Structure formats: C-alpha cells, structure tokens
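Engineer: Would you be able to build a 3D model of this:
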Amino acid sequence: MVIYMDLEPIWQQFMRNLTLNKGIKSAYWRKIAGIPFLYINITPELSQLNLEAIIKKCSVAAIKGNRLHSDTIFVRKDDMLLVYRHRFYVPQEKMFCCGNLCADCTRLKR
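Structural biologist: This is a model prediction of the structure:
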C-alpha cells in the first residue's frame, strides 16, 4: 500500500515565507525531469550563506507538524540568480514493528 502525501500546500507555504524576506527579489520553483529546482533572485547585499540559512528556516517552518525532511543542494549561480535542487521528502525509516526482532525496531525507540 502506497500512501500519497500532497506536497503542494507545503511548497506554497515555503515559497510564501521565502518571498517575505527583504533580501530576496523573486523566487519560484519548477520541476524538471521530476526534480524540483528552486530559482532565487537576490539583492547584492544578501550573501549565499545567508540565503541558505533563510531557505533552511523557511523549510523548517513549512514542514512543522509533518513527518517530512527537506534537502537543499546548490546547483549554480548566474549573477544574482541562484539555483538550488530543493525537495521535501518522507524519511525512509521503519514506522511499525514487523515482528522479526530487528535491531532497529520501532518498539525500542523511546
């Protein structure tokens, strides 16, 4: 059984929070070959390191209350346009006890 989670509301909240920052002129995301890319146009005052901290903060705010993680990887920079591969995903970990007495059993996590 595959459980599908709609990530569209997460992306909408993430982009809304991201564009509220004063160092970001514009931001949008696009899927290319199934991989989500984040395009951010910044002001000259905002450094790449500060931008990545903003992306992390906005990601955490967007996924709060959900069992999701985010991953951001820098791809390229063209003047003031920065491109990142950014995704939200469900962690790949056991969510139930299968009864096989595994060393990483969910019953042993407390």
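Engineer: rest of the way, CA atoms for contacts and neighbours
Structural biologist: Noted.
Engineer: residue boundaries of the helices in the chain?
Structural biologist: For the chain, applying DSSP state H gives helices covering 8-19, 48-63.
Engineer: For V83, find the nearest of these.
Structural biologist: Smallest distance to V83 across the helices of the chain (Cα to Cα): 10.8 Å, for helix 48-63.
Engineer: list the contacts for the most centrally placed residue in the chain?
Structural biologist: Per Cα atoms, centre = their mean, the C-alpha nearest to the average position across the chain is that of S70, at 3.4 Å. Going by Cα atoms under 8 Å, 6 or more residues apart in numbering, S70 touches S59, V60, H86, R87, F88, Y89.
Engineer: let's see this one next to it:
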Amino acid sequence: MIDLFYTQLTAALANRDGIDRIDWREFAGHRFLYVTSSLAHRELITVILQDAEALVKGTRIRCQCNHIRTEEQRSVFRFRFLVPEEKMFCCGNQCEDCTLHRQQ
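Structural biologist: The predicted model follows:
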C-alpha cells in the first residue's frame, strides 16, 4: 500500500515544470529520490514536500525528506512516508495498549 504513495508522488512530480527526471533507488533499506531539475534548491524541496503532503492529507501518514547532496542539477534526497507505530486495531489478545481501552 505504501508503494502507491511513492508511485503517486513520482507522477505528481513528473507533471511539475522545471523537473526533468525522477528516479528512486534503494540502499540499505532506505529509499532515495534522485531529481534532475532546473529549480533552485529550496524551491525543489518545497515542491517535493507540497506534493507529498497533499498525498497524505487526511491520513495519519507523514512524510520526511532529507537532502543528501546536489551535483550540478541533480539532487539526492532520502525520502520516506512514515506510518504510525501505534496499534490501529484490536488483535484480540487482551494487550495492555489495546485500542478498545483508548479514550475517544
């Protein structure tokens, strides 16, 4: 399911003016976003975060984007969508942190 967010983010960024190429690579379990763009560095980060936040609006998922390096017009970011680690449903094992015990 989370892969759908990465696919949608890629499509959203591909439709932006000033962004020429988008690639995803995975190293040591982390996803890296490679972007070739004529946009200024700050503007590029703003565009990425705006599109990502628009995708997760109304969900409990958050996004995190860390700049790694820039070489000429190619920038590399460690990007990830973060899913909450708390329990979302009752598993029936009578756990201490059961969702049924939460105050609404």
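Engineer: Highest neighbour count among the contacts of S70 of structure 1?
Structural biologist: Using other Cα atoms under 10 Å as the neighbour test, the contacts of S70 of structure 1 are led by S59, with 26 neighbours.
Engineer: Could you find the closest non-adjacent residue to the alignment partner in structure 2 of that residue?
Structural biologist: Applying TM-score structural alignment, one finds that S59 of structure 1 aligns to A52 in structure 2. Distances taken as Cα to Cα, 6 or more residues apart in numbering place L9 nearest to A52 of structure 2, at 6.1 Å, with adjacent residues excluded.
Engineer: Please report how far the one you found lies from D97 of structure 2.
Structural biologist: Distance, L9 of structure 2 to D97 of structure 2, by Cα to Cα, to the nearest Å: 34 Å.
Engineer: just to revisit the earlier point, quick check: nearest residue in space to the aligned partner of the residue nearest to the centre of structure 1 in structure 2, chain neighbours excluded?
Structural biologist: Aligned counterpart of S70 of structure 1 in structure 2: C63 (TM-score structural alignment). Leaving aside its sequence neighbours, C63 of structure 2 sits nearest to F81 (Cα to Cα, 6+ apart; 4.4 Å).
Engineer: In structure 1, what residue corresponds to that neighbour?
Structural biologist: Applying TM-score structural alignment, one finds that F81 of structure 2 aligns to F88 in structure 1.
Engineer: try G18 of structure 2
Structural biologist: G18 of structure 2 maps onto G23 in structure 1, by TM-score structural alignment.
Engineer: if I look at its match, how far off is L81 of structure 1?
Structural biologist: 12 Å.
Engineer: Look at those two and report which has more neighbours.
Structural biologist: It is G23, of G23 of structure 1 and L81, that has more neighbours when counted by other Cα under 10 Å, with 18 against 15.
Engineer: ok, that one to N50 of structure 1 distance?
Structural biologist: Per Cα to Cα, G23 of structure 1 is found 9 Å from N50 of structure 1.
Engineer: again, but for I63 of structure 1
Structural biologist: Counting by Cα to Cα, the gap from I63 of structure 1 to N50 of structure 1 is 20 Å.
Engineer: got it, and R67 of structure 1?
Structural biologist: R67 of structure 1 sits 26 Å away from N50 of structure 1, taking Cα to Cα as the criterion.
Engineer: Please consider this matter closed, and thank you.
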